[in-house]
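# requesting a structural model of the entry that follows:
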Amino acid sequence: MKIAEVSKKCGVSTDTLRYYERVGLIPKVNRNKSGIRDYTEEDCGWVEFIKCMRGAGLPIEVLIEYVALFQQGDETIDARKNLLIEQRKHLAEKMKDIKKTIERLDYKIERYEAVAMKENKLKRTDV
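Below you'll find the predicted structure:
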């Protein structure tokens, strides 16, 4: 699959795909005889994985480390698992913080809505 096809399929720009490969966020993509990238379904799986993890806020450095460990083989399974466990802990804490922020926003919104309702009632009685 050519880079433009992967870009469309995964919803990321061709520049992003090149960047992912250049910095080690995805394993090196095979190239055809002309030197053009030839993505496999496995490569697309890596792109989707990185896209998902970045969307959740995982740092690029952690993901680069994960990919490097993966490329070293099965002897790094425990290290990869521990890396993911640590990132999950960070995300769980982040979710707690986000939940608190949402609750605070809900409270503020309710206050503004109450004020708006009160003002609307006053305007109606003025007639």
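
# switch to C-alpha atoms for all contacts and neighbour counts from now on
Noted.

# what is the neighbour count of Lys118?
11 (other Cα atoms under 10 Å).

# contacts only, for it.
Not one residue lies near Lys118 by Cα atoms under 8 Å, 6 or more residues apart in numbering.

# what about it, distance to Thr125?
11 Å (Cα to Cα, to the nearest Å).

# swap in Ile109?
25 Å.

# more neighbours, these two?
Under the criterion of other Cα under 10 Å, the comparison of Ile109 against Thr125 puts Ile109 first, with 12 against 7.

# host element of that one?
Counting by DSSP states H and E, the element that carries Ile109 is helix 77-125.

# likewise Val12?
Per DSSP H and E: Val12 is located in neither a helix nor a strand.

# need the next SSE after the host helix or strand of Lys8, C-terminal direction.
According to DSSP H and E, Lys8 maps onto helix 3-10. Counting by DSSP H and E, the next helix or strand C-terminal to helix 3-10 is helix 14-23.

# run this one through as well so I can compare:
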Amino acid sequence: MTISEVSEKFGIPQDTLRYYERIGLIPRVNRNESGVRDYTEEDCNWVEFIKCMRGAGLSIRVLKKYVSLFQQGDSTIEARKGILMEQRRCLAERINEMRKTLDRLDYKIEMYENVLMAEKGLIRSK
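All right, here's what the predicted structure looks like:
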């Protein structure tokens, strides 16, 4: 796949894909005889993983550490698992806070709906 195809498929700007490659978040992408990036399925798997992890709030720094450990092989499995477990814990905390915020918003919206309904009732009775 070309960079434009990967960009479209994952909704990531081409400049971001180049940046991820440059800093080592995704492996160096092979190029065809014309010098155009030619993404493999494995490259796309990395792009998808990075997009998912960034969406979950992982920092570039944490992702670089994870990728570096991955590239070192199976001896780093425990360390990689530790990173993922810590990030999962952080994400779970964020989700809990977001749930609280959502509950508060729902409560406030319901209060306003009740006020508006009461006002409409008063308007109709005039």
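
# before we move on, back to that, what span of structure 2 lines up against the helix holding Ile109 of structure 1?
Across structure 2, the stretch matching helix 77-125 of structure 1 (TM-score structural alignment) is residues 77-125.

# post-alignment, that stretch versus structure 1, mean distance?
Stretch 77-125 of structure 2: mean distance to aligned residues in structure 1 after superposition is 0.6 Å, counting by mean Cα distance after the TM-score superposition for structure 1.

# can you name every helix or strand that the helix holding Lys8 of structure 1 contacts?
Helix 3-10 of structure 1 sits against helix 14-23, helix 41-55, with contacts defined as 3 or more Cα pairs under 8 Å, 6 or more residues apart in numbering; DSSP states H and E.

# got a list of contacts for the last one?
When you say that, I think you mean helix 41-55 of structure 1. Val6, Cys10, Leu17, Leu25, Ile26, Pro27, Val29, Ile60, Leu63.

# hmm, try it at 6 Å
Ile26 (Cα atoms under 6 Å, 6 or more residues apart in numbering).

# how far off helix 77-125 does it point, in degrees?
Helix 41-55 of structure 1 runs at 50 degrees relative to helix 77-125, counting by axes from the mean of the first three to the mean of the last three Cα atoms, to 10 degrees.

# list the buried residues of the helix holding Lys8 of structure 1.
Ile3, Val6, Ser7 (16 or more other Cα atoms under 10 Å).

# a markdown table for these, including distance to Ile102 of structure 1?
As requested, those are exported to a markdown table (distance: Cα to Cα, whole Å):
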| residue | distance to Ile102 of structure 1 |
| --- | --- |
| Ile3 | 39 |
| Val6 | 36 |
| Ser7 | 34 |
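
# just want the most central residue of structure 2.
Geometric centre of structure 2, nearest residue: Gly55, 1.3 Å, by Cα atoms, centre = their mean.

# next one: that one from Glu48 of structure 2, what distance?
10 Å.

# could you give the number of residues near Glu21 of structure 1?
Glu21 of structure 1, neighbours per other Cα under 10 Å, totals 14.

# does the spatially closest residue to it that is not a sequence neighbour sit in a helix, a strand or a coil?
Leaving aside its sequence neighbours, Glu21 of structure 1 sits nearest to Lys28 (Cα to Cα, 6 or more residues apart in numbering; 5.9 Å). Assigned by DSSP: H, G, I helix; E, B strand; the rest coil, the conformation of Lys28 of structure 1 is coil.

# cool, thanks, talk later.
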